[in-house]
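A.B. asks: Have a look at this prediction, sequence included:
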Amino acid sequence: MKFRTVGMLLVLIVLAVFLIINWGALSQVTTVNLVYTEIQAPLGILVVGGFGIVVLLLAVYTVWQQASMMMELRAAYKEARAARQVAEDADKSRVAEIRTEFAARLDKLETLLTDRTDELLQMTRDRNAAFEKRLDALAEAQERRQTEAQTKLSDTLGELEKRVLAALPAPRAEVVEEAKKKEIFEDLF
């Protein structure tokens, strides 16, 4: 309990004890002046009754004040709950908006990455085709050079053979056989 409530209870208890102890004096009949008339009544009971009415009015006022405060608190609670709901909805919409924007950016990035990858693949294919053409040209040139070198070598060997044959006396049968070998060698190449 609050200190104020305890204090009020103590005052009421002391007042009740005082009334009980002095009940005899309070209940004696006296002439009471009410400004416009005079009456015969116990003054103590009139004072206690007036005090009781004031206490009752104060109690009613306190209850009314507490009830209005509770109503205000309830209204404030409802407003706070509504504001929290609005804030949560706003957060949800912001999260949804951010998620949508993120998905859009991710799609854009994926599209860009796919385009770049396609460009790189096309560039790689073009370079590969160019390298293959160049390699084919180099292979043809190498084959041509090899053929030319074989032809030169055959010509040089033929000239050397003629010189050797011309320089050496050879039997006739061997020369015929060598000529046949030469013809076979030339047929092979």
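C.D. replies: Right, received. Where do you want to start?

A.B. asks: make it CA atoms for all contacts and neighbour counts henceforth
C.D. replies: Will do.

A.B. asks: what sits against residue 127?
C.D. replies: Residue 127 makes no contacts at all, as judged by Cα atoms under 8 Å, 6 or more residues apart in numbering.

A.B. asks: From residue 113, how far out is it?
C.D. replies: The span separating residue 127 from residue 113 equals 21 Å under the rule Cα to Cα, to the nearest Å.

A.B. asks: The residue positioned nearest the centre of the chain: which element?
C.D. replies: Nearest to the geometric centre of the chain sits residue 99, at 7.6 Å (Cα atoms, centre = their mean). Residue 99 belongs to helix 43-167 when assigned by DSSP states H and E.

A.B. asks: now stretch 70-83, how far from the centre of its chain.
C.D. replies: How far stretch 70-83 lies from its chain's middle: 33 Å, per Cα atoms, centre = their mean, to the nearest Å.

A.B. asks: in it, what counts as buried?
C.D. replies: The neighbour-count check on stretch 70-83 (16 or more other Cα atoms under 10 Å) flags nothing as buried.

A.B. asks: And here is the other one:
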Amino acid sequence: MKFRTIVIGVCLAGLAFFALLNWSTFSRPTTLNVVVASVDAPLGVILLIAIGVLTLIYAVSLARLEVATLIEGRRMTKDRDHVRRIADQTEESRIQELQDFLKRELPRMDVKLEALLDAARQQSASARISH
């Protein structure tokens, strides 16, 4: 569990314990002014209900945020994997092109090298004969 969740749980448990110990005071009716009228109602219970509603709204908002984060993370992972696959395919294509190029050019280079070596041998042989 996250530290924040533990702290909120401990605070709510403490509030519930406090309300239970003082329930007679919490449930005592009092006159409340609600702008357009006066109502006799237990102020403590009303405040506890308000705290409960606010806690529920917070929990729902937090859950929505967690779900949105998980969905975004999953989308980012899919995008990353897609980009990685494209990069791997591009790399494989480049390697294949390099292999094809080398298969074409190495025989040509061998022929040119042999021709150069033959010319060098002939030049060396003619230089020995003239000395």
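C.D. replies: Happy to help now that I have it. These numbers come from a predicted model, not from an experiment.

A.B. asks: burial measure for the counterpart of residue 34 of the second structure in the first structure, as a count.
C.D. replies: In the first structure, the residue matched to residue 34 of the second structure (TM-score structural alignment) is residue 34. When neighbours are defined as other Cα atoms under 10 Å, residue 34 of the first structure has 8 of them.

A.B. asks: Kindly provide the distance from residue 34 of the first structure to residue 67 of the first structure.
C.D. replies: With Cα to Cα as the criterion, residue 34 of the first structure and residue 67 of the first structure are 36 Å apart.

A.B. asks: repeat for residue 26 of the first structure
C.D. replies: Noted for residue 26 of the first structure: a distance of 37 Å to residue 67 of the first structure, by Cα to Cα.

A.B. asks: Ok, residue 160 of the first structure next?
C.D. replies: Distance, residue 160 of the first structure to residue 67 of the first structure, using Cα to Cα: 133 Å.

A.B. asks: Tell me how many other residues crowd residue 120 of the first structure.
C.D. replies: 12.

A.B. asks: again with the one 4 residues further on
C.D. replies: Residue 124 of the first structure is flanked by 12 other residues according to other Cα under 10 Å.

A.B. asks: cool, and residue 44 of the first structure?
C.D. replies: 19.

A.B. asks: same check, this time on the one 4 residues further on
C.D. replies: For residue 48 of the first structure, the neighbour count with other Cα under 10 Å is 15.

A.B. asks: now residue 51 of the second structure
C.D. replies: Residue 51 of the second structure: 14 surrounding residues under other Cα under 10 Å.

A.B. asks: Tell me who's in contact with it.
C.D. replies: Not one residue lies near residue 51 of the second structure by Cα under 8 Å, 6+ apart.

A.B. asks: Can you give me the distance of it to residue 41 of the second structure?
C.D. replies: Taking Cα to Cα, one finds residue 51 of the second structure at 17 Å from residue 41 of the second structure.

A.B. asks: Same question for residue 9 of the second structure.
C.D. replies: In terms of Cα to Cα, residue 9 of the second structure sits 28 Å off from residue 41 of the second structure.

A.B. asks: Kindly report the same for residue 58 of the second structure.
C.D. replies: According to Cα to Cα, residue 58 of the second structure stands 26 Å off from residue 41 of the second structure.

A.B. asks: Distance-wise, check the match of residue 34 of the second structure relative to residue 48 of the first structure.
C.D. replies: Counting by Cα to Cα, the gap from residue 34 of the first structure to residue 48 of the first structure is 16 Å.

A.B. asks: cool, residue 18 of the first structure as well?
C.D. replies: 11 Å.

A.B. asks: can you check residue 162 of the first structure too?
C.D. replies: To residue 48 of the first structure, residue 162 of the first structure is 164 Å away according to Cα to Cα.

A.B. asks: Then residue 136 of the first structure?
C.D. replies: Residue 136 of the first structure is 128 Å from residue 48 of the first structure, by Cα to Cα.

A.B. asks: Now the helix or strand containing residue 15 of the second structure on the first structure. Mean distance?
C.D. replies: Per DSSP H and E: residue 15 of the second structure is located in helix 3-21. Superposing on the first structure and averaging over aligned pairs (mean Cα distance after the TM-score superposition for the first structure), helix 3-21 of the second structure comes out at 1.1 Å.

A.B. asks: Return the distance of that helix from the chain's centre.
C.D. replies: On the basis of Cα atoms, centre = their mean, helix 3-21 of the second structure sits 32 Å off its chain's mean C-alpha point.
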